[in-house]
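Enquirer: sequence first, predicted coordinates after that:
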Amino acid sequence: MPHFYNTIQEGRSMATNSTIRLLLEDFHRSVLPTIARELVPRDLSLGSIPRPKIGSTAKVIVGMRRSGKTFRLYQEMLRLLDNGVAPENICYLNFDDDRLRPYNDASISQAIEVFYELHPQSRSDGAYLFFDEIQEVPNWGIVARRILDTEKVALYVTGSSSKLLSEDVTTEFRGRSVAYELLPYSFREFLRARDLEPSERDLYDKECVSAVKNAFGRYLKCGGFPAVQDMDDPERIQALQGYAQLTVARDIVERNGFSNAAYARNLARAAITSSARDVSISRLDNKGRSSGYSPGRAKIVEMLDAFEDAHLVYQAYDFSYSAQKVRLGGMKLYAADPGLYWASIPAADEGHTFSLETAVYLELRRRRTAGRLGDIAMLKLASGREVDFVEGDASIESATRLVQASWSTESEKTREREIRALREALERFPSAQATIVAVDEEDNVETPEGGIAIVPAWKWFLEAPGNN
């Protein structure tokens, strides 16, 4: 009996080796030589090119499914080739490929051994290992740490779970990793994908500026998921809704073991369509109960955390000194992409303002330099007014940037409301930079508390991170 069992296991292993060999050979024969033709360069920097060595540091990219993590790896491979790395020293596998299932603790080691059989010189030269959606493999962190400790490699991994990756990184890598977050296209990348990215000189050309403004309106509806850029509206909406459903099924329900998948889908849609709005756990609980089912407030909080872990929806809290007061101080949700939000709201809804605020939040998230809770927060003021975004360090009551997102400030009432909130915030944070991001208005407002810049949204999104 043991002999028979071992024979079956060996047969499975051989079949897996054959599949891995096929995928590795296909990548080098068909994919690697052609990726430059399809690539839209992303602005997310992965730092300097590492030299393969025993004891190297892993680079970890996290983000929602379909946000472009695979192509960001391809971009890095092109950079390696441009810097003289031999193609035979590059190994790429996507562990979300169903042909590699079922996984076990040896799946990654097995893949590397097959790669070394195909390219034995890479063992001594040093190999660049690129593994997509690695969290699908059980105990991946333990295996990856062993590889870093024993093989001459540079390791890049991606995953759609920040929590799972960060926990594994903290436990297994012990400081030997750097994490990066990749969101769908920014507005600049959106323009780049359409061959519309302007130079500094182009922004003085009226025709170019008109084209950029037109594209910005499109960006707020289409969003930045790479694969939907050339789709017509009905096809794009269906695809984006499918992305959300896939994320809920694979990265939320399956990964976290939630028992009621239908409720998880409904709550996810409610969260996405609440983008840029104040959210109350009590209201979500009451809404569920009125519909016949709610898992309770604690479970709703757990599920919202799971949505954020899967990069489907992000949570922004009131700027607060104490992390324990964060939820009590208020919360807003932001969809992972303005197009995802637009594809989820009812057709009759006018979502321009919320789409703009969602896009501003995501751009601030791209530009941030630290990942601490509270570094992009909302600010509820003593008067009851609110500033949409404050960047800074809540633990020392320090803010560097105050940002309002407003569709238009042409109305005197709206203009006064936005300025009054920023003036009150500047009293509390006098050294902060204050900005109103409006769709198509530009002005500088001097107040006793400090200057406030009103910047056209299309221009603000194209500014360098340090200038916004």
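Expert: It's in.

Enquirer: make it CA atoms for all contacts and neighbour counts henceforth
Expert: Noted.

Enquirer: for the helix or strand encompassing residue 285, the distance to its chain's centre please.
Expert: Using DSSP states H and E, residue 285 maps to helix 281-290. From the chain centre to the centre of helix 281-290 is a distance of 28 Å (Cα atoms, centre = their mean, to the nearest Å).

Enquirer: another one to put next to it:
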Amino acid sequence: MIKRDRYLNQLINAKDNGFPKVITGVRRCGKSFLLKEIYREYLLSQDVPESRIIILELDDDKNSKYRDPLELGAYIREKCKDKENYYVFIDEIQKVYSIINPNLTDGKHVLANSDDTEVISFVDVVLGLSREKNIDLYVTGSNSKMLSSDIVTEFRDKATNIKLSPLSFEEYYDQYKNKGIETTFEMNPGNHFKDADLRLAKGIAWILK
């Protein structure tokens, strides 16, 4: 496992700070893995019970019900109703759609259009849940949605933003080194496709010199 200590330390430093942690990055850069594997393992190592870590994956069809913002908020609050401290991970928060305030639609949940003003969105859910004293909230989302100007404005001074990048050359290099693979660069006059992983590691080591 590549530990990604730089980002893990950011999460550790932001733990229990009273703000939602919003993790953004390009597709497939490891946002979900950082949260659900690396950070979860850290919490368990700090004696946080497994039952106090709630993980909800909104890109899973069985959780599609919770893409409704009010359903999502109600579900998380129900899971945390005993007032013990909980660490809540919501993956792919941008899957939550916006609805018109049900008070204006006879209680019905109606999808909002871009020009509707009285709407409830995932931003309202994130900020609302973060105000619950026993919830430390973490969400992941794609750059295309989470970094829009409107969303950035909504979260300004109200959230801890962690911007995740794909694996760096240094992280690749350390991973090979930790596996005991020799990473000293050498010229290869032969077949460059032979032992591709090893040659990649050596090339990265040479670049980092």
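Expert: Thanks, I have the structure now. Computed from a predicted structure; not experimentally measured.

Enquirer: fetch the TM-score of the aligned pair.
Expert: The TM-score (TM-score structural alignment, normalised by the length of structure 2) is 0.67; 173 aligned residues with a Cα RMSD of 3.3 Å.

Enquirer: quick one, helices of structure 2?
Expert: Per DSSP state H, structure 2 carries helices over the ranges 5-14, 31-33, 40-45, 69-79, 122-130, 143-146, 149-155, 169-178, 196-208.

Enquirer: got the angle between the fourth one and helix 122-130?
Expert: I take that to be helix 69-79 of structure 2. Helix 69-79 of structure 2 runs at 20 degrees relative to helix 122-130, counting by axes from the mean of the first three to the mean of the last three Cα atoms, to 10 degrees.

Enquirer: and helix 69-79 of structure 2, what's buried?
Expert: Applying a neighbour-count criterion of 16 or more other Cα atoms under 10 Å, one finds 69, 70, 72, 73, 76 buried in helix 69-79 of structure 2.

Enquirer: residue in structure 1 paired with the fourth one?
Expert: Residue 73 of structure 2 is assigned residue 109 in structure 1 as its aligned equivalent, the criterion being TM-score structural alignment.

Enquirer: ok, now which ones touch its match?
Expert: residue 143 (Cα atoms under 8 Å, 6 or more residues apart in numbering).

Enquirer: how about residue 53 of structure 1?
Expert: Taking Cα under 8 Å, 6+ apart, one finds 126, 151, 152, 153, 154 in contact with residue 53 of structure 1.

Enquirer: for those, pick the one with the most neighbours.
Expert: residue 153 (28 neighbours; other Cα atoms under 10 Å).

Enquirer: quick check: the aligned partner of that one in structure 2 vs residue 67 of structure 2, distance?
Expert: Taking TM-score structural alignment, residue 153 of structure 1 has residue 135 as its aligned residue in structure 2. To residue 67 of structure 2, residue 135 of structure 2 is 19 Å away according to Cα to Cα, to the nearest Å.

Enquirer: go on, residue 178 of structure 2?
Expert: With Cα to Cα as the criterion, residue 178 of structure 2 and residue 67 of structure 2 are 41 Å apart.

Enquirer: name the residue in the two with the higher neighbour count.
Expert: Between residue 178 of structure 2 and residue 67, residue 67 has the larger neighbour count (other Cα under 10 Å), namely 22 against 10.

Enquirer: ok, the more buried one - contacts?
Expert: So, once contact is read as Cα under 8 Å, 6+ apart, residue 67 of structure 2 ends up touching 58, 95, 96, 97.

Enquirer: the third one: how many residues sit nearby?
Expert: In other words, residue 96 of structure 2. If we define neighbours as other Cα under 10 Å, then residue 96 of structure 2 has 22 of them.

Enquirer: how far away is residue 166 of structure 1 from residue 303 of structure 1?
Expert: Taking Cα to Cα, one finds residue 166 of structure 1 at 18 Å from residue 303 of structure 1.

Enquirer: likewise residue 316 of structure 1?
Expert: Residue 316 of structure 1 is 16 Å from residue 303 of structure 1, by Cα to Cα.

Enquirer: mind checking which of the two has more residues around it?
Expert: Ranked by neighbour count (other Cα under 10 Å), residue 316 of structure 1 and residue 303 place residue 316 first, with 23 against 20.

Enquirer: so which residue is dead centre in structure 2?
Expert: Centroid-nearest residue in structure 2, with Cα atoms, centre = their mean: residue 140, separated by 2.8 Å.

Enquirer: quick one: that residue and residue 26 touch, right?
Expert: No - counting by Cα atoms under 8 Å, residue 26 is not a contact partner of residue 140 of structure 2; they are 10.9 Å apart.

Enquirer: burial measure for the residue opposite residue 66 of structure 1 in structure 2 once aligned, as a count.
Expert: Under the alignment (TM-score structural alignment), residue 66 of structure 1 pairs with residue 28 in structure 2. Residue 28 of structure 2 is flanked by 11 other residues according to other Cα under 10 Å.

Enquirer: give the contact list for residue 28 of structure 2.
Expert: Counting by Cα under 8 Å, 6+ apart, residue 28 of structure 2 has contacts residue 166.

Enquirer: follow-up on the earlier one: list the buried residues in the helix holding residue 285 of structure 1.
Expert: Buried residues in helix 281-290 of structure 1 (16+ other Cα under 10 Å): 281, 284, 285, 286, 288.

Enquirer: map the last one onto structure 2.
Expert: Using TM-score structural alignment, residue 288 of structure 1 has no partner in structure 2.

Enquirer: just the strands in structure 1 please.
Expert: For structure 1, the strands defined by DSSP state E cover 58-62, 90-94, 127-132, 153-159, 177-181, 277-278, 313-317, 331-335, 376-380, 386-393, 398-406, 433-438, 443-447, 450-456.
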